[in-house]
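**Q** pasting the structure only:
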């Protein structure tokens, strides 16, 4: 645990958390930014890398992916969830950590975006104009991201992507989870159970009325804490896994 001079635990400064994508500043301070979209983007991206994707190209606009595939014929591309969460014609997958398990991405580039997390990455990239380093973190890879950032220079900021321009409890919980590890003050088992409940109660009731894949994504993937040693970092428009990089 990191302690201050008075013996109290260090906490995340309030100005280091951006509580929704819509609140990303027009001119963000230089530093490291972690985009947190627990359900689904920040959970899907690590799964793509875990299954062997060489990188994840974040398109500026949904619909740009087929053009990317035309230029990269071996690529697998993600689109909308489509009817009953089965994907859209012409796309290989959608923003679902369980759906991508059956997509052959090993050794291939991928391309996708998402309404919240993916667009937050793009918003930061465009606003930061080269002065920000962008990472993607969630509950599954948050410990790995924190360990990596602890060795980096500069301040770290968290973007809890939210939904429809408003904060989402699960993304704030994910951001605080990563921040606590970054500050060498990891949550206790009891505190972790509270984070778990925040995520489950934020999404679970709504997902009960949707196809089963949504519950699978939430309970079997998004809440599978510290299951991936993957650190997605943006270079240009592409996320690469930089885990282990000095």
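**A** Happy to help now that I have it. Quick caveat, the model's predicted, so the values are computed rather than measured.

**Q** please count neighbours and contacts with C-alpha atoms only from this point.
**A** Fine.

**Q** for residue 121, give its distance to residue 213.
**A** To residue 213, residue 121 is 25 Å away according to C-alpha to C-alpha, to the nearest Å.

**Q** which one's more surrounded, those two?
**A** Taking other C-alpha atoms under 10 Å, residue 121 and residue 213 do not tie; residue 121 has more neighbours (28 against 16).

**Q** state whether the more buried one is indeed within a helix.
**A** Yes - counting by DSSP: H, G, I helix; E, B strand; the rest coil, residue 121 is found in a helix.

**Q** I figured it hits residue 134, correct?
**A** Yes - Residue 121 lies in contact with residue 134 (C-alpha atoms under 8 Å); the separation is 7.1 Å.

**Q** mutual contacts of the two, please.
**A** Shared contacts of residue 121 and residue 134 (C-alpha atoms under 8 Å, 6 or more residues apart in numbering): residue 35.

**Q** contacts only, for the spatially most central residue of the chain.
**A** The structure's the chain has its C-alpha centroid closest to residue 42; by C-alpha atoms, centre = their mean the separation is 2.3 Å. Going by C-alpha under 8 Å, 6+ apart, residue 42 touches 35-36, 117, 136-138.

**Q** can you tell me the SS state at it?
**A** Using three-state DSSP, the structure places residue 42 in helix.

**Q** from the contact counts, what lies against the longest helix seen in the chain?
**A** Identified as the longest helix of the chain according to DSSP state H is helix 189-207. If contacts are counted by 3 or more C-alpha pairs under 8 Å, 6 or more residues apart in numbering; DSSP states H and E, helix 189-207 sits against helix 169-182, helix 212-216.

**Q** among these, which comes closest to residue 75?
**A** Minimum separation from residue 75 across those (C-alpha to C-alpha) falls at helix 212-216, 24.1 Å.

**Q** ok, back up a step: just how off-centre is the longest helix of the chain within its chain?
**A** 17 Å (C-alpha atoms, centre = their mean, to the nearest Å).

**Q** so what touches it?
**A** Helix 189-207 is contacted from outside by 168-170, 173-174, 177, 214-215, 218-219, 223, using C-alpha under 8 Å, 6+ apart.

**Q** put this beside the first:
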């Protein structure tokens, strides 16, 4: 993929660094562990659509008002009362999501989406779909901002890696991918997953560019572009 001079592709290290007022242009939200990867897997699993929520109460209302809806989410890494599933991709893989509308709320990723406030065009990026997201940005050819969501106001290595990877793919720059993988392996969130026996979740994140699924917001819900 060639560098596109028509649009600059920049990034920020945490959702709190999204400029105010929110500028025009394209946005990619990167929350590698875990909402970005979860949305990718939900769409791959056949979900009708995935609707992001910054507020758990709004998500619960959506479930009450939407036939056959499923809620996926966490708050500070823990379960949310009234929600159906954890957002861990391996748990999603075992769930019946095909054809169902899904709401998702996470501590950082969906809050970043809510902060941007767009109802159309927003992309979700992770390590697993970095090249596909970069290609979509390249085709749009306008200024774009990649938002590494971070955690509780602090940058996180895994989100920074995802954002760096997408930007490098867009600019056709080379990276030391082994070093990027090592940063993910050593991050505190990966340690948390390992402590619960979810080593396989980390392994999947290290498979860069392993899917072409690009969640794209249309009328307030994510579909596969």
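**A** Perfect, thanks for sending it. Since we're looking at a predicted model, the values are computed, not measured.

**Q** list the buried residues for stretch 56-73 of the first structure?
**A** Neighbour-count burial for stretch 56-73 of the first structure flags 56-60, 62, 64-66, 68-69 (criterion: 16 or more other C-alpha atoms under 10 Å).

**Q** so that stretch aligns onto which residues of the second structure?
**A** Mapping stretch 56-73 of the first structure onto the second structure (TM-score structural alignment) gives residues 50-67.

**Q** one step back: okay, the helices and strands packed on helix 189-207 of the first structure in JSON lines with distance to residue 239 of the first structure next?
**A** Formatted as JSON lines, those follow (distance: least, C-alpha to C-alpha, whole Å):
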{"stretch": "helix 169-182", "distance to residue 239 of the first structure": "19"}
{"stretch": "helix 212-216", "distance to residue 239 of the first structure": "24"}
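
**Q** hmm, back to that, now the equivalent of the residue nearest to the centre of the first structure over in the second structure: how far from residue 51 of the second structure?
**A** For residue 42 of the first structure, the aligned position in the second structure is occupied by residue 36, per TM-score structural alignment. For residue 36 of the second structure, the distance to residue 51 of the second structure equals 12 Å [C-alpha to C-alpha].

**Q** where along the second structure do the helices fall?
**A** Ranges of helices in the second structure, per DSSP H, are 35-44, 56-65, 89-93, 109-116, 130-140, 157-171, 177-186, 188-195, 199-205.

**Q** can you add distance to residue 74 of the second structure and give those helices back as a markdown table?
**A** Output for those, formatted as a markdown table (distance: least, C-alpha to C-alpha, whole Å):
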| stretch | distance to residue 74 of the second structure |
| --- | --- |
| helix 35-44 | 9 |
| helix 56-65 | 9 |
| helix 89-93 | 13 |
| helix 109-116 | 11 |
| helix 130-140 | 24 |
| helix 157-171 | 17 |
| helix 177-186 | 21 |
| helix 188-195 | 14 |
| helix 199-205 | 16 |
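
**Q** nearest to residue 77 of the second structure, out of these?
**A** Nearest to residue 77 of the second structure among the helices of the second structure is helix 188-195 (9.5 Å), distances taken as C-alpha to C-alpha.

**Q** show me the contacts for the closest residue to residue 118 of the second structure other than its chain neighbours.
**A** With C-alpha to C-alpha, 6 or more residues apart in numbering as the criterion, residue 118 of the second structure has its nearest non-adjacent residue at 7.7 Å, and that residue is residue 220. Applying C-alpha under 8 Å, 6+ apart to residue 220 of the second structure gives the contacts 51-52, 118-120.

**Q** can you list which of those carry over to the first structure?
**A** Contacts conserved in the first structure for the contacts of residue 220 of the second structure, using both residues aligned by TM-score structural alignment, their matches' C-alpha atoms under 8 Å: 51-52.

**Q** can you add distance to residue 10 of the second structure and give the contacts of residue 220 of the second structure back as JSON lines?
**A** As requested, these are arranged in JSON lines below (distance: C-alpha to C-alpha, whole Å):
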{"residue": "51", "distance to residue 10 of the second structure": "26"}
{"residue": "52", "distance to residue 10 of the second structure": "24"}
{"residue": "118", "distance to residue 10 of the second structure": "18"}
{"residue": "119", "distance to residue 10 of the second structure": "21"}
{"residue": "120", "distance to residue 10 of the second structure": "20"}
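
**Q** nearest to residue 13 of the second structure, out of the contacts of residue 220 of the second structure: which one, please.
**A** Among those, and counting by C-alpha to C-alpha, the member closest to residue 13 of the second structure is residue 118, at 19.5 Å.

**Q** quick check: the gap between the residue nearest to the centre of the first structure and residue 50 of the first structure.
**A** Taking C-alpha to C-alpha as the measure, residue 42 of the first structure falls 13 Å from residue 50 of the first structure.
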